[in-house]
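Undergrad: need a 3D model of the following:
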Amino acid sequence: MRHAETVTFGGSSLDRAGEMRLDQAALEAARTAGDTRAVLFWRGKPLIEAGEAAALARLPMDHPVLAQTSSEQILLGREDGAYRFACELTDWVPDDLDETALGAFLDPTEQRHPLLAKSTAFMELRRVMTWLSPRDAELAATGKAILGWHETHKFCARCGAPSDIAQAGWQRRCTACNGAHFPRTDPVVIMLVTRGNSVLLGRSPGWPEGMYSLLAGFVEPGETLEAAVRREVFEETQVKVGPVRYLASQPWPFPASLMFGCAGEAISEEITVDPVEIEDALWVSREEMMTVFAGDHPVIRPARKGAIAHFLLENWLADRLD
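TA: I've put the predicted structure just below:
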């Protein structure tokens, strides 16, 4: 696909400095270098510098707020030769916190820390992802995903003992059996299934009213991407898919997926929805989809901007899939 790496969270070519992760002396020097900066998170929400153009905030490593972060500083990589670390703010709860909004499909709330500039706020990444530059988006997605993994993998999966951070945050090692554990990424297929001039859309319960997107599902062990596409589409709609080809991928840190965008040609048309899997599915013509994207459709709302589903549909409409 010609524009594959222009998808949100892709295409910034971040130097991840993998050769540094085992070099403790170099890591300590990097943490104290004058141009090193911290990318700060609170409950998975990155710190954003608001303004005419929103940007991911980068704090000097001696900023007072970093005293309230966990000891697990994650090396994200080098940016123009300068090191970037992800840090998680732990010892702070805002006075006006709305717990019900956190992690919701739409979280418009912003949290401001008293030690930080008033122009900065912690914002939900799904809300701001299309506001950020490719580099900011990659740093934010990487930091959110790796910090989330550490939060849920503090104990060894082999023996249950506590594990410690290693390799600058890119490994955990068991204190008892010495087992090594690496960040988890779950493969997911998301399918642009077409038949003639129409594309297959579905919606899940709990989505905003009228929102439809491409079908998607997790890849199972021992399964190819092509087989996963055919299985997931058939399970959810009973539509059979023939030829399948890969289009583009997108890291999706909510919490730890890698989305594989694929094109599939349907060889059947009748839809029978599995209500356990999805709420509804339908065929939408190219002309009708253009109305959806223009915001003029009376019923259907498009997939979220920034998600690979929106990206694939947009390129399908523009005839840019090859």
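Undergrad: C-alpha only now, for contacts and for neighbours.
TA: Will do.
Undergrad: what is the burial count for residue 177?
TA: Using other CA atoms under 10 Å, residue 177 has 13 other residues around it.
Undergrad: OK, contacts around it?
TA: Neighbouring residues of residue 177 by CA atoms under 8 Å, 6 or more residues apart in numbering: residue 159.
Undergrad: next one: it from residue 157, what distance?
TA: Look at residue 177 and residue 157: by CA to CA, to the nearest Å, they are 11 Å apart.
Undergrad: cool, residue 182 as well?
TA: When distance is defined by CA to CA, residue 182 is 11 Å away from residue 157.
Undergrad: likewise for residue 248?
TA: Distance, residue 248 to residue 157, using CA to CA: 32 Å.
Undergrad: mind naming the longest helix for this structure?
TA: helix 134-152 (DSSP state H).
Undergrad: list the buried residues of that one.
TA: 134-150 (16 or more other CA atoms under 10 Å).
Undergrad: one more to put side by side:
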Amino acid sequence: MTDSQPQPAPHLALTVAAHDRLGEHRKDQAWLDARWAEPASRALVVSGTRVRPVGRELPWMPTDQAPDGVRVLLGERGGTTWWAVIVGPEVAASEEGEWYPLRGLLPALAGDGVEQAPLVFHALGLAEWHWATRHCPRCGGPLEPRAAGHELRCSACGRTQFPRTDPAVIMIVASGEPGSPEERCLLGRSPQWPAGRFSTLAGFCEPGESLEDTVRREVAEETGVQVGEVTYFGNQPWPLPASLMLGFLARATTTEIRIDEVEIDDARWFTRAEMLAQAESGELVLPGGVSISRSLIEHWHGGALPGAW
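TA: Sure, this is the predicted structure:
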């Protein structure tokens, strides 16, 4: 394992152009109306949880051309106020062109489009929450948007709902003397993936559980490998639909693999030489460059690797 994280780590590209979320203005209707009316303001239309790109670009439009819907204040960047307008899923069903969920938009967020990623993650994360949160969990009453789309208030009992983010751990598990040719890392694959595709292990934190214990539990449940030391690496917003991926470096205390055959249908140990050779040949297909999984793998390997899915 190298002593320092490669810079820049691939997953950081998706958060490098963060916007000012202007949270202090979300309940100031006069301020919101004034910013909405500014000629420079731009809006992204989200139908249900989907967006319709134009080619490989996202269609940010002047706000005076946006349809009626739930106005969501995203924030300000570069002197522009950015918004999302959430309309019903029937819009996507009735209009021509392909409408995509966030995962389908990732190609449009590569290269020159990466600066839009924080805005799009913000917009689609809130749209997913609005889609999934229809009724008050206390009384079942109808919910009305407040605070520029960042709160939902029950019109019956008055209870306020806030957007949720589910913490999930993602980890590179290593065994052997750090940095030695014999050191290995553990990767697994889902039964639904094409042949050759492997990635780091991951899983959701349970109530009352520390993040470090989540790492240990998930690795043991999925592969039977026991983990001791767990060190924080970094994080990545991943609103697919509502996750925050928390990355960790883990040291294995056992190496025998016993896969669960439910979430994982194969798991293997790779030395650095094996990983490089198989990635070059195409036998091993690794996660895409914008994912924290890729960053974890390349951090352990000590440099960039070929190929991606």
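Undergrad: TM-score of the superposed pair?
TA: The TM-score (TM-score structural alignment, normalised by the length of structure 2) is 0.86; 290 aligned residues with a CA RMSD of 2.4 Å.
Undergrad: looking at residue 248 and residue 157 of structure 1, which is more packed in?
TA: Set residue 248 of structure 1 next to residue 157 and count neighbours by other CA under 10 Å: residue 248 wins out with 23 against 14.
Undergrad: in structure 2, what range does the one helix or strand residue 263 of structure 1 maps to match?
TA: Using DSSP states H and E, residue 263 of structure 1 sits within strand 257-266. Counting by TM-score structural alignment, strand 257-266 of structure 1 falls onto residues 243-252 of structure 2.
Undergrad: same check on stretch 136-145 of structure 1?
TA: The alignment of stretch 136-145 of structure 1 onto structure 2 (TM-score structural alignment) covers residues 116-125.
Undergrad: let me see the contact set for residue 27 of structure 2.
TA: 146, 147, 148 are the contacts of residue 27 of structure 2 under CA under 8 Å, 6+ apart.
Undergrad: one more time with 6 Å, if that's ok
TA: residue 147 (CA atoms under 6 Å, 6 or more residues apart in numbering).
Undergrad: likewise for residue 266 of structure 2?
TA: Counted by CA under 6 Å, 6+ apart, residue 266 of structure 2 has contacts 188, 189.
Undergrad: please redo it, this time with the cut-off set to 8 Å
TA: 188, 189, 190, 259.
Undergrad: residues in contact with the last one?
TA: Translated: residue 259 of structure 2. Residues near residue 259 of structure 2 by CA under 8 Å, 6+ apart: 221, 222, 223, 224, 265, 266, 267.
Undergrad: hmm, try it at 6 Å
TA: With CA under 6 Å, 6+ apart, residue 259 of structure 2 has these contacts: 222, 223.
Undergrad: give me the element it is part of.
TA: Under the criterion DSSP H and E, no helix or strand holds residue 259 of structure 2.
Undergrad: can you give me the strands for the stretch 201-309 of structure 2?
TA: With DSSP state E, counting those that start in this stretch as the criterion, the stretch 201-309 of structure 2 has strands at 201-204, 227-238, 243-252, 266-271.
Undergrad: residue 213 of structure 2: which of the ones you listed is closest?
TA: When the strands of the stretch 201-309 of structure 2 are compared by CA to CA, strand 227-238 sits nearest residue 213 of structure 2, at 8.7 Å.
Undergrad: returning to that earlier point: for the strand holding residue 263 of structure 1, what is the distance to the chain centroid?
TA: Its chain's C-alpha centre and that of strand 257-266 of structure 1 lie 16 Å apart, by CA atoms, centre = their mean, to the nearest Å.
Undergrad: that one - contacts with which helices or strands?
TA: strand 186-195, strand 241-252 (3 or more CA pairs under 6 Å, 6 or more residues apart in numbering; DSSP states H and E).
Undergrad: I appreciate the help and will end here.
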